[in-house]
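> Here's a sequence, model it:
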Amino acid sequence: MGDSTNFASKHQVFDVSVNVTESKRFDDDGRIKRTGSVWTASAHIITAVIGSGVLSLAWAVAQLGWIAGPIVMLLFSFVTYYTSSLLSDCYRSGDPLSGKRNYTYMDAVQANLGGLQVKICGWIQYVNLFGVAIGYTIASSISMMAVKRSDCFHKHGHKAPCLEPNTPYMIIFGVIEIVFSQIPDFDQIWWLSIVAAVMSFTYSTIGLGLGIAQVAETRKIGGSLTGVSIGTVTEMQKVWRTFQALGAIAFAYSYSLILIEIQDTIKSPPSEAKTMKNATLISVSVTTVFYMLCGCFGYAAFGDHAPDNLLTGFGFYDPYWLLDIANIAIVVHLVGAYQVYCQPLFAFIEKTAAEWHPNSKFITKNISVPIPGYKSYNLNLFRLVWRSIFVIISTFISMLLPFFSDIVGILGAFGFWPLTVYYPVEMYIAQKKIPKWSRKWVGLQILSVTCLMISIAAAAGSFAGVVSDLKVYKPFKFT
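I've put the predicted structure just below:
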């Protein structure tokens, strides 16, 4: 009897130790323990936020002027931080530490709003992610092309034609993305996000430095209080460009559509919402400082003639090697940013396909591919085929519509209100059960309606820009 009791007690101790070991390996939802921190979350956000949009800010400030330009940037930063804080509270339903997790933006909408809202949100989110892939392909090709043109100007003078087709560079970027798109999961690209974040600081700092140097050399601050004046452009062009500038700034702050996915990489305790709010505060503060400096010094350097892409519009020509470094950094950053944005879309399609066809080996089977000196890679044929097709289609569309500032404006307008403002506000109201017509409810609705009007205006201006560009553009030609 003593032996059996002793055996039972040993067996219980063994069970407890196994449970403790398992609890260290897995989270409360049975998934492998998350390891993300405030710093990895900040890196993901900065990678997503300080993207190619920063390069259009000098042009945006030029359209708005010295008064409205900085004010609009500050307002966008405040709205983005506030609504992102509301959205981070929606990661868990119920208790902030033990409530049910919502793994994606759509899961959060399903848990808090449900019904038709989920389908509408899904279409908006994933169309926007597809648009970002197009925008980043365009921006990367422009930067690759700028490296070649910069070297050409250095050899043959600033007035040399130095024309380059952008199509080959888009294809190069597409091939690179097909390779990186085979990284299976979002939480496996943390290293790519850190590299991309470093690159974003690199080219933003170079753009800022060149703007400061230009102002110091000429000892003049360009621009005016109201921006590009009537006469330089027509009254209608002034209106459309002002609206388009709002879209460009909105795009520069856009990352809410992947916020929940980033939050799902964070370890706890403390609660994921608390960590995410800290990461958001750090990231939005850092990016706003960079945006203000780059946008304002770019405008100060070039005034009303600020190019729509600060580092590729050739307001700067020298030192050419520094421009080359900046543009290479842009390309490296966009390789990572493309993945940060597209991984949620990849995961959604693959999850849906597996649910629809659970017995399909083409969709569900992983083939172990040994890699010398590293763990085996799980190759999934459906992932290989569908992600490659996605990159090919987005690259082809980029070749047809390579209009940087216009596409940036459209993306900013299309995604800002619904994903950054409307859904976070509505989910917060539902989750906290805020009474209708209460002071807080009215305040949140005023914020939402105001941002809706801004998005509509920005979309109108950007579409007008595309129509204007299409009148003179011939696809697959030299630019």
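
> contacts, neighbours, all on C-alpha from now
OK.

> following the longest helix along the chain, which helix or strand comes up?
The residue-count maximum for a helix in the chain (DSSP state H) belongs to helix 116-156. Per DSSP states H and E, helix 116-156 leads on to helix 167-180 as the next helix or strand towards the C-terminus.

> List of residues touching that next one?
Outside of helix 167-180, the residues within contact range by CA atoms under 8 Å, 6 or more residues apart in numbering are 137-138, 140-142, 144-145, 335, 338-339, 387-388, 391-392, 395, 398-399, 476.

> What's the ChimeraX syntax to select whichever of the residues you listed are buried?
If you want just the buried ones from the contacts of helix 167-180 in ChimeraX, going by 16 or more other CA atoms under 10 Å, the selection is:
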select :137,138,140,141,142,144,145,335,338,339,387,388,391,392,395,398,399
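
> helix/strand/coil for the closest residue to Asp185 other than its chain neighbours?
Spatially, and ignoring its direct neighbours in sequence, Asp185 is nearest to Gln343 (6.9 Å; CA to CA, 6 or more residues apart in numbering). Counting by DSSP: H, G, I helix; E, B strand; the rest coil, the backbone at Gln343 sits in helix.

> Another sequence for comparison is provided below:
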Amino acid sequence: MAILQYPLEQENSLRDDDGRPRRTGTLWSCVAHIITAVIGSGVLSLAWSTAQLGWIGGPLSLLFFAIVTYVSGFLLSDCYRSPDPVTGTRNYSYMDAVRLNLGKTHTWFCGLLQYLSLFGTGTAYVITTSASMRAIQKSNCYHKRGHEAPCSYSETLYMLLFGAVQIVMSQIPDLHNMAWLSVIAAIMSFAYSFVGFGLGFAKVLENGRIKGSISGVPATDTANKLWLAFEALGDIAFAYPYSIILLEIQDTLKSPPSENKTMKKASMIAIFVTTFFYLCCGCFGYAAFGNSTPGNLLTGFGFYEPYWLIDFANACIVLHLVGGYQIYSQPIYAFVESWSTKKFPRSGLVNNFYTFKIPCFRPLKINFFRLGYRTAYVASTTAIAVLFPYFNQVLGVLGALNFWPLGIYFPVEMYFVQRKVGRWTRNWIVLRTFSFGCLMITVMGLIGSVVGLINAKFS
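I've put the predicted structure just below:
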């Protein structure tokens, strides 16, 4: 086995005029990245969320968050270049755009929330994947031993297995090199969304009626009902926005046409597709099970048969989240790598790559610093997931934390700066009102989800 050494700047010889890896992304690779990022573990909680909000509040909330997500993406896509959205200087990440438009204080606040949300999403994906792997084992057990059998299995082993897989996958250099993984993940997301929709539809036909009510699942008292409704809003908020990685995805696009034009079109396509699936899964899941709707549509065992189809859907979830985890982790990897290269420009550990030539295989390129910190990152998300394996509550907290500050506040504020929107003009009043309304939803979702998380941990 031969070993070759070369510096970091030689890792990719194909560079654009700004020295970064050549951008080859298209409309459809962008759609694949967005769908991989958006249709994740959140889709599985939407039937439960619809059940808490009822037949009016549930569907309207799904449509509301879809519209808000598109508006957020529309505003943020113009921030990729500044000061002009077509000819200005590129902002390679969300933090770069905030730094240029809003200053240092906002940048620190943005960075804290963004990386906390990215880390939390990775943790949520570990929880979801382990639940799906465990559901496959339980499904086979119920099929063989009956639906009342005590088929109980620990999730910890599956979390560790998923973490081991992600340690390997984390060595993918960056988003520019993982379009193939996003395509596979997007296909998987369509597959299990179709299965969830199909099983819900079949269950409604089997029941011969549509279950559920206008007010949703009843609770023991008004306060508990409010907490559950707020938690449901947090879950829906988690299922939609992808603002924290929008500019990173946009940075993969080639031009012409201009990157913001392609991103707006891709956002419209992706959000339309995801909203269709969300409405189908959320509404048909609630219609099928009514007040008994499980927290996770495919792992809560509202469905037992056909067991092989349940197994297939959960396997698709696992494969999808392998890619989804990387989509949300790559911005953190890029930040740490960029900072380390600037901080230690002469460090061989940080900057040198080593090529291992193994017979019968493609050359393997390893940077030991990258290997170490990415492994530590994956291990930390896995450890947190083991400590807090509460699906709906974790999604609600993350959704609430991410929704207003990163999805609404910063895009609106940067729009004001770039477009030079004056105070008390019509646009200023409309967007300020829009931002305040979304802030109230974030507060409600966060309160409900934190209450739910505390109750789940200590009950």
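
> ok so, going back, for the residue nearest to Asp185 of structure 1, what is the corresponding residue in structure 2?
By TM-score structural alignment, Gln343 of structure 1 lines up with Gln330 in structure 2.

> wait, doesn't that match sit right on Leu175?
Yes - counting by CA atoms under 8 Å, Gln330 of structure 2 touches Leu175, with 6.6 Å between them.

> hang on, the earlier thing: elements contacting the longest helix of structure 1?
Using 3 or more CA pairs under 8 Å, 6 or more residues apart in numbering; DSSP states H and E as the contact test, the elements touching helix 116-156 of structure 1 are helix 105-112, helix 167-180, helix 320-356, helix 381-400, helix 404-415.

> roughly how far out does the helix or strand following the longest one sit from the chain middle?
Yep, that's helix 320-356 of structure 1 we're talking about. Counting by DSSP H and E, the next helix or strand C-terminal to helix 320-356 of structure 1 is helix 361-364. Its chain's C-alpha centre and that of helix 361-364 of structure 1 lie 30 Å apart, by CA atoms, centre = their mean, to the nearest Å.

> Would you check the span in structure 2 matched by helix 361-364 of structure 1?
Aligned using TM-score structural alignment, helix 361-364 of structure 1 spans residues 348-351 in structure 2.

> For that stretch, give me the average deviation versus structure 1.
Compared with structure 1 after fitting, stretch 348-351 of structure 2 deviates on average by 1.1 Å (mean CA distance after the TM-score superposition for structure 1).

> and what of stretch 441-457 of structure 2?
So stretch 441-457 of structure 2 averages 0.6 Å relative to structure 1 (mean CA distance after the TM-score superposition for structure 1).

> what sits against whatever residue of structure 2 lines up with Glu164 of structure 1?
Alignment note (TM-score structural alignment): Glu164 of structure 1 maps to Tyr153 of structure 2. Taking CA under 8 Å, 6+ apart, we find Tyr153 of structure 2 in contact with 134, 138.

> which residue sits closest to Asp28 of structure 1 in space, ignoring its chain neighbours?
Asp28 of structure 1's closest residue in space is Ser98 (CA to CA, 6+ apart), at 7.8 Å.

> What does the one you found correspond to in structure 2?
In structure 2, the residue equivalent to Ser98 of structure 1 is Thr87, according to TM-score structural alignment.

> sorry, back to before: how close does the residue nearest to Asp28 of structure 1 sit to Pro269 of structure 1?
10 Å (CA to CA, to the nearest Å).

> Looking at those two, which is more packed in?
Taking neighbours as other CA atoms under 10 Å, Ser98 of structure 1 and Pro269 compare with Ser98 leading, 13 against 9.

> If you count neighbours, what's buried in stretch 285-298 of structure 1?
For stretch 285-298 of structure 1, by 16+ other CA under 10 Å, it's 287-288, 290-298.

> do the same with stretch 428-440 of structure 1
So for stretch 428-440 of structure 1, counting by 16+ other CA under 10 Å, buried means 428-429, 431.

> Alright, I will stop here.
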